[in-house]
Each structure stands twice: as C-alpha cells, then as structure tokens.
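A.B. asks: Below is the structure, and that's it, no one-letter string:
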C-alpha cells in the first residue's frame, strides 16, 4: 500500500513536490467537476434541442395537415363550381336546342305554306292563261 503525503514526513524539497502534487490533484478534481458540469450542460442543451426539433416537427406536421385540408377544400370548391358551370351550360344548350327545334318547326311550316302558295299561284296563273285562251 502506498503511503500518503501525510504519512511520510519529508524534507523541504519533498514538501514543494507534495504541494505541487496536491495542487495538481485539486486542479484535476476541479477540471473533472467542470468537465462533468459541461457534459451535463451539453446533454441538457442536446435534450432541449431534441425537444425543439420534436416541437418543430409537430408544427410542420400541423402546417402540412392544414395545407392539405385547405387544398382539399379548394379542390372541393373548384369541383363544385365546375359542376355548377357545367350544369348551367347544359341547361343553356338544352334551351338552345329547344329554341332551334321550335325555329326549325316554324321554318318547316313556312316552307309548307310557301309551297302551297306557289302551287296555288301556278294553278291560278294556268287557269287565267286557259281562260284567256278560251279553253275553259
């Protein structure tokens, strides 16, 4: 077993070395405690940084969810507007088709009447010509 400096009463030269060793041991104890303190502080800062990262990740997830909800809502609104516009266009096309059918029927009746009037005019002119010619 080694003897400690207190067990070995030495001379003045040994006292200087012993004092230096004691100071070095004291400084090493101080350095060790400072190192442990720095390590704890570093670990605490690391834990705080990890907590901030987790918080930031949660906020990013919240923003992503909110953005996706807004995109979905916008898509639904756009789809609804598109369907309304399509329905309105279909109604306009149906109305125009009905109008075209109505005008087509009207034109058909006018053509029928025009053909009738022309036949009547031709028969009348032929009748007048025959009467003037004296055959009737």
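C.D. replies: Okay, I see it. Predicted model, so just to flag it, every value in this text is computed and none were measured.
A.B. asks: going forward, measure contacts and count neighbours with C-alpha atoms only.
C.D. replies: Fine.
A.B. asks: so which strand or helix has residue 97?
C.D. replies: Secondary structure here is read from DSSP states H and E; on that basis residue 97 sits in helix 12-133.
A.B. asks: what packs against that helix?
C.D. replies: Other elements packing on helix 12-133 under the criterion 3 or more C-alpha pairs under 8 Å, 6 or more residues apart in numbering; DSSP states H and E are absent; no helix or strand qualifies.
A.B. asks: what separates it from the chain centre, distance-wise?
C.D. replies: Here helix 12-133 is found 5 Å from its chain centre; the criterion is C-alpha atoms, centre = their mean, to the nearest Å.
A.B. asks: next one: stretch 126-136
C.D. replies: Distance, centroid of stretch 126-136 to centroid of chain: 89 Å (C-alpha atoms, centre = their mean).
A.B. asks: now residue 46: how far from residue 113?
C.D. replies: 98 Å (C-alpha to C-alpha, to the nearest Å).
A.B. asks: What residues does residue 34 make contact with?
C.D. replies: Residues in contact with residue 34 (C-alpha atoms under 8 Å, 6 or more residues apart in numbering): none are found.
A.B. asks: quick one: it from residue 13, how far?
C.D. replies: Taken as C-alpha to C-alpha, the spacing of residue 34 relative to residue 13 amounts to 31 Å.
A.B. asks: And residue 130, by the same measure?
C.D. replies: Where residue 13 is concerned, residue 130 sits at a distance of 168 Å (C-alpha to C-alpha).
A.B. asks: adding another structure so you can compare the two:
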C-alpha cells in the first residue's frame, strides 16, 4: 500500500498537459473576438498567453495573434509548429494534423491600453444611462 502512495506522490504532471495561460482555439465554437478578449485577460493575469490550434483552426489563431499585435497589446515571443497524430473519422486510421502554438507577451503599454479601453466602456455605459 505504501508503494502505491509513494508512486502517486511522485507523479509529475508535465507543465505541457495543463497550462493556466493556454487557450486552445477551435474554428467553430466561439467568435473571433471571444478569443481576442480572453487572450487579453490571460495576459493581464499571467503576462503572456499561449494560443494553440489544430488544422483548420490555425487561421483563427494567427488572426487573433495579428489583431493583438496590430492593436499594440502583444508582442510575439515564440511560434512552434508540429504535426500530431489523431484518430481519423473513417475506420479509425491515424491522421496527421498540423498544430501551431503562438506565445504572446504584453507590450510595454498593454496596461495603459487596457485602462483606456475600460474607461471608454464606462463612459459609453454612463452615456447610455443618461
């Protein structure tokens, strides 16, 4: 019994399997700006965000990264591409899918831009109420 407990206590969960600042993007589930805003929140909390996607969702990840970079919120830190084996829909044969991971970091004026956007939202809300 003691050996099992020791084994369980010594299990190392790889940092890759679960990252608090990773967003796995799907090309069907959510609108583009859902991911843009989520990425901003993750950068606020963790100073950087990792966007990852497979196959057709890769275009969405690239677009999200470009929106954040072009609006001055993020700088590109790392881009990794790879292929992963997936079970195919037909006959269970493995299929290789392209994978991309983009790590973005906050720009020097990220907090300033976020504060300005928040202020703009509050002003808009105040105007709606009057």
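C.D. replies: Ah, there it is. Source: prediction; values computed, not measured.
A.B. asks: Quick TM-score on the pair, please.
C.D. replies: Overlay of the two chains. TM-score (TM-score structural alignment, normalised by the length of structure 2): 0.19; 39 aligned residues with a C-alpha RMSD of 4.3 Å.
A.B. asks: The lengthiest helix in structure 2 - contacts with which helices or strands?
C.D. replies: Counting residues, the longest helix in structure 2 under DSSP state H turns out to be helix 110-129. Using 3+ C-alpha pairs under 8 Å, 6+ apart as the contact criterion, no secondary-structure element is in contact with helix 110-129 of structure 2.
A.B. asks: the more surrounded of residue 130 and residue 13 of structure 1?
C.D. replies: Remark: of residue 130 of structure 1 and residue 13, residue 130 carries more neighbours, 12 against 8, as counted by other C-alpha atoms under 10 Å.
A.B. asks: any idea how far residue 117 of structure 1 is from that one?
C.D. replies: In this structure, residue 130 of structure 1 and residue 117 of structure 1 are 20 Å apart, going by C-alpha to C-alpha.
A.B. asks: Please apply the same query to residue 127 of structure 1.
C.D. replies: Computed with C-alpha to C-alpha, the distance linking residue 127 of structure 1 and residue 117 of structure 1 is 15 Å.
A.B. asks: Residue 51 of structure 2 contacts residue 101, correct?
C.D. replies: Yes: under the criterion of C-alpha atoms under 8 Å, residue 51 of structure 2 is in contact with residue 101, at a separation of 5.6 Å.
A.B. asks: So between the two, which is more surrounded?
C.D. replies: Using other C-alpha under 10 Å, the more surrounded residue of residue 51 of structure 2 and residue 101 is residue 51, with 24 against 21.
A.B. asks: Can you pull out the residues in contact with whatever helix or strand the more buried one lives in?
C.D. replies: For residue 51 of structure 2, the element it lies in under DSSP H and E is strand 48-54. The contact list for strand 48-54 of structure 2 (C-alpha under 8 Å, 6+ apart) reads 21-26, 39, 42-43, 58, 61, 97-106.
A.B. asks: List only buried entries from these.
C.D. replies: Among those, the ones that count as buried by 16 or more other C-alpha atoms under 10 Å are 21-23, 25-26, 39, 42-43, 58, 61, 99-106.
A.B. asks: How far off centre is the helix or strand containing residue 65 of structure 2?
C.D. replies: Take DSSP H and E as the rule and residue 65 of structure 2 turns out to sit in helix 58-70. A distance of 11 Å separates the C-alpha centroid of helix 58-70 of structure 2 from that of its chain, computed with C-alpha atoms, centre = their mean.
A.B. asks: Help me confirm that residue 99 of structure 2 comes into contact with residue 82.
C.D. replies: Yes: checked against C-alpha under 8 Å, the pair residue 99 of structure 2 and residue 82 is within contact range at 5.1 Å.
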